[in-house]
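S.K.: Predicted model follows, preceded by the sequence.
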Amino acid sequence: KGFSKQSSLQVVRITVPDAPASLINQSALVDKHNNIVTYYVTSQTNHTSTVLFDINHGLICYKPDDQDTCFLRQMETSDYENMHVLLNESQQQVWLVGNETQRHTEFLGVLAGSHVKASTLQEPLHTLCQQGPVYWTRKADGPKERLIYFCIDICFPSNVCVSVCFYYLPE
């Protein structure tokens, strides 16, 4: 299988050149026609997580590198702003200058009893998540001594890097 050469698809590679201790290795596939941006974030152990921004449906889907589980959350204003920068980007590559990059951490709690059937999801979320369970998440203050499930670091062309960490909320 190869990639079709549609003008609406664009791959953007994002690196942080002066931060070798926390090297961000990711690429973004930009589908302007369908308003979808898909990030592929590769860890230092060479595993790749997927973060899909479905702008039309206002959803973000996180799929960690080592499992079939998907985690959903509603997009917020800042998410739309970051995605529109990429959708309007004409360059093939975007570099972030590390010393100008703002970094922060977001905690998302996995909601108990929030299992979603993948068959009810619209494309492309359905295809991404069809092999495993899907759960809703919401922003939270922090894990407060709860075990952090996993974290994904995402950098945007607006010089903002976010470490998104998931944990399970009590029932």
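M.R.: Thanks, I have it.

S.K.: From now on I want contacts and neighbour counts done on CA atoms only, so please keep to that.
M.R.: Noted.

S.K.: Which other helices and strands does the longest helix belonging to the chain contact?
M.R.: Counting residues, the longest helix found in the chain (DSSP state H) is helix 77-87. Packing partners of helix 77-87 (3 or more CA pairs under 8 Å, 6 or more residues apart in numbering; DSSP states H and E): strand 25-31, strand 36-42.

S.K.: Report the inter-axis angle for the first one versus strand 36-42.
M.R.: Translated: strand 25-31. If you take axes from the mean of the first three to the mean of the last three CA atoms, to 10 degrees, strand 25-31 sits at 160 degrees to strand 36-42.

S.K.: which residues sit against strand 25-31?
M.R.: Contacts with strand 25-31, where a contact means CA atoms under 8 Å, 6 or more residues apart in numbering, come from 8-15, 36-43, 86-87, 154.

S.K.: List only buried entries from these.
M.R.: 9-15, 36-43, 86-87, 154 (16 or more other CA atoms under 10 Å).

S.K.: How much space separates the closest residue in space to Cys155 that isn't next to it in sequence from Thr38?
M.R.: Leaving aside its chain neighbours, Cys155 sits nearest to Cys161 (4.0 Å; criterion: CA to CA, 6 or more residues apart in numbering). Distance of Cys161 to Thr38, computed by CA to CA, to the nearest Å: 16 Å.

S.K.: distance of the residue lying closest to Val41 once chain neighbours are set aside from Gln44?
M.R.: In this structure, Val41 finds its nearest non-sequential neighbour in Gln26, 4.3 Å apart by CA to CA, 6+ apart. According to CA to CA, Gln26 and Gln44 sit 11 Å apart.

S.K.: now do Gln93
M.R.: Counting by CA to CA, the gap from Gln93 to Gln44 is 21 Å.

S.K.: More neighbours: which of these two?
M.R.: Gln93 (15 against 11; other CA atoms under 10 Å).

S.K.: can I assume the more buried one is in contact with Ile14?
M.R.: Yes. Contact status for Gln93 versus Ile14: in contact at 7.1 Å, counting by CA atoms under 8 Å.

S.K.: second one coming, line it up with the first:
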Amino acid sequence: MMGHRLLICWNVPEGTGCCLNRGSSANIPKKVICVSLSASLLLILLTLGLTGQLGLPYLHSKSSQAVRIIAPDPTGVLLLNQSAVVDQQNGLVTFTVTSGMNLTSTVLFDIKHGLICYQPLRQESCFLRTMETSDYEDVDSLFQASAHKQSDLQLSVNETQRRTEFLGVVAASQADMSTLEEPFQVLCRDRTIHWTKRADGPGKQRLVYFCIDICFPNNICVSVCFYYLPD
């Protein structure tokens, strides 16, 4: 009948349907057309995936470098074994610190936002503070070490400088989790986050309730000790 077109359809073995208008492309082998359509669809999906249009998670593994730091104590008997994952692209350094008592804590440095987050073991809270000049200098030594692919660093006892920092936990200073960046939310999931500030020391009336030791490739080890400030 006039005004109508006849469509020829078939199913290839894979179950993909293909149709042709008689008189236009009927002379083209059906397998060639189906293979071409499948290849084009696959190319489009790969392009969307690489550009992030499909919502695929972006992996930062290529931009991260793991650095293991071993620092002996002043007596040379105990070893502080810690690992740091340095993400140059996102300005993140994640420390995993294991003390001599086999207790592990995590410390996250966010260079872009100038924040440090401490997640001590056996604590139901995380502790947050702003970075200072000395913190940027220490973390920069890690960036340099990872850039030179130094994956295993042994610090010398005689050359290592040690310092102690006291941080007071500010009363009624719980941070709003939703305002923090994703790395902090992941690290402190199901925990409360409290702001801290540097202090001269806890004083006789206040006892230090935990400390975290962190060592850097520039031969500086920092013992960060926390206590609650008076209400």
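M.R.: The structure has been received and is ready for your questions. Note that this is a predicted model, so its numbers are computed, not measured.

S.K.: What's the TM-score once they're superposed?
M.R.: Once superposed, the chains reach a TM-score of 0.92 (TM-score structural alignment, normalised by the length of the first structure), with 168 aligned residues with a CA RMSD of 1.6 Å.

S.K.: which residue in the second structure lines up with the residue nearest to Val41 of the first structure?
M.R.: Superposed on the second structure with TM-score structural alignment, Gln26 of the first structure falls opposite Gln82.

S.K.: how close does its match sit to Tyr136 of the second structure?
M.R.: 19 Å.

S.K.: Comparing these two, which shows the higher neighbour count?
M.R.: Between Gln82 of the second structure and Tyr136, counting by other CA under 10 Å, Gln82 is the more crowded of the two (22 against 13).

S.K.: which helix in the second structure runs the most residues?
M.R.: Under DSSP H, the second structure gives helix 30-51 as its longest helix.

S.K.: what does the next helix or strand after that one contact?
M.R.: Using DSSP states H and E, the helix or strand that directly follows helix 30-51 of the second structure along the chain is strand 64-72. Residues outside strand 64-72 of the second structure that contact it (CA under 8 Å, 6+ apart): 78-89, 145-146, 149-157, 215-217.

S.K.: could you redo the last one with a cut-off of 7 Å?
M.R.: By CA atoms under 7 Å, 6 or more residues apart in numbering, the surrounding residues in contact with strand 64-72 of the second structure are 78-88, 146, 150-155, 157, 215.

S.K.: Map Trp195 of the second structure across to the first structure for me.
M.R.: Using TM-score structural alignment, Trp195 of the second structure pairs with Trp136 in the first structure.

S.K.: All the helices of the first structure, in order from the start?
M.R.: For the first structure, the helices defined by DSSP H cover 77-87, 125-129.

S.K.: In contact with Asp231 of the second structure, which residues?
M.R.: Residues in contact with Asp231 of the second structure (CA under 7 Å, 6+ apart) are Ala171.

S.K.: meant to ask about Leu142 of the second structure, not that
M.R.: Counting by CA under 7 Å, 6+ apart, Leu142 of the second structure makes contact with 216-217.

S.K.: Can you find the partner of it in the first structure?
M.R.: For Leu142 of the second structure, the aligned residue in the first structure is Leu86 (criterion: TM-score structural alignment).

S.K.: ok, its match to Leu96 of the first structure distance?
M.R.: According to CA to CA, Leu86 of the first structure and Leu96 of the first structure sit 13 Å apart.

S.K.: Find the centremost residue of the first structure, please.
M.R.: With distances taken as CA atoms, centre = their mean, the residue of the first structure nearest its centroid is Val51 (2.7 Å).

S.K.: Spatially nearest residue to it (excluding sequence neighbours)?
M.R.: Spatial nearest neighbour of Val51 of the first structure, chain neighbours left out: Tyr62 (4.6 Å); criterion: CA to CA, 6+ apart.

S.K.: In the second structure, what residue corresponds to that neighbour?
M.R.: For Tyr62 of the first structure, the aligned position in the second structure is occupied by Tyr118, per TM-score structural alignment.

S.K.: Show me which strand runs longest in the first structure.
M.R.: The single longest strand within the first structure, with elements called by DSSP state E, is strand 102-116.

S.K.: Onto which residues of the second structure does that strand map?
M.R.: Matched against the second structure by TM-score structural alignment, strand 102-116 of the first structure falls on residues 161-175.

S.K.: Now do the buried residues in that stretch.
M.R.: For stretch 161-175 of the second structure, the neighbour count (16+ other CA under 10 Å) marks 166-170, 174 as buried.

S.K.: And His194 of the second structure, how far from Ser151 of the second structure?
M.R.: Per CA to CA, His194 of the second structure is found 33 Å from Ser151 of the second structure.

S.K.: Run a quick neighbour tally on Tyr118 of the second structure.
M.R.: 23.

S.K.: Test my guess that it contacts Thr106.
M.R.: Yes. Look at Tyr118 of the second structure against Thr106 with CA atoms under 7 Å: they come within range, at 6.1 Å.

S.K.: what lines up against Arg73 of the first structure once you look at the second structure?
M.R.: Under the alignment by TM-score structural alignment, Arg73 of the first structure pairs with Arg129 in the second structure.

S.K.: Could you tell me how many residues sit around Cys61 of the first structure?
M.R.: For Cys61 of the first structure, the count of nearby residues is 24 (other CA under 10 Å).

S.K.: so what's it closest to, chain neighbours aside?
M.R.: In this structure, Cys61 of the first structure finds its nearest non-sequential neighbour in Leu72, 4.6 Å apart by CA to CA, 6+ apart.
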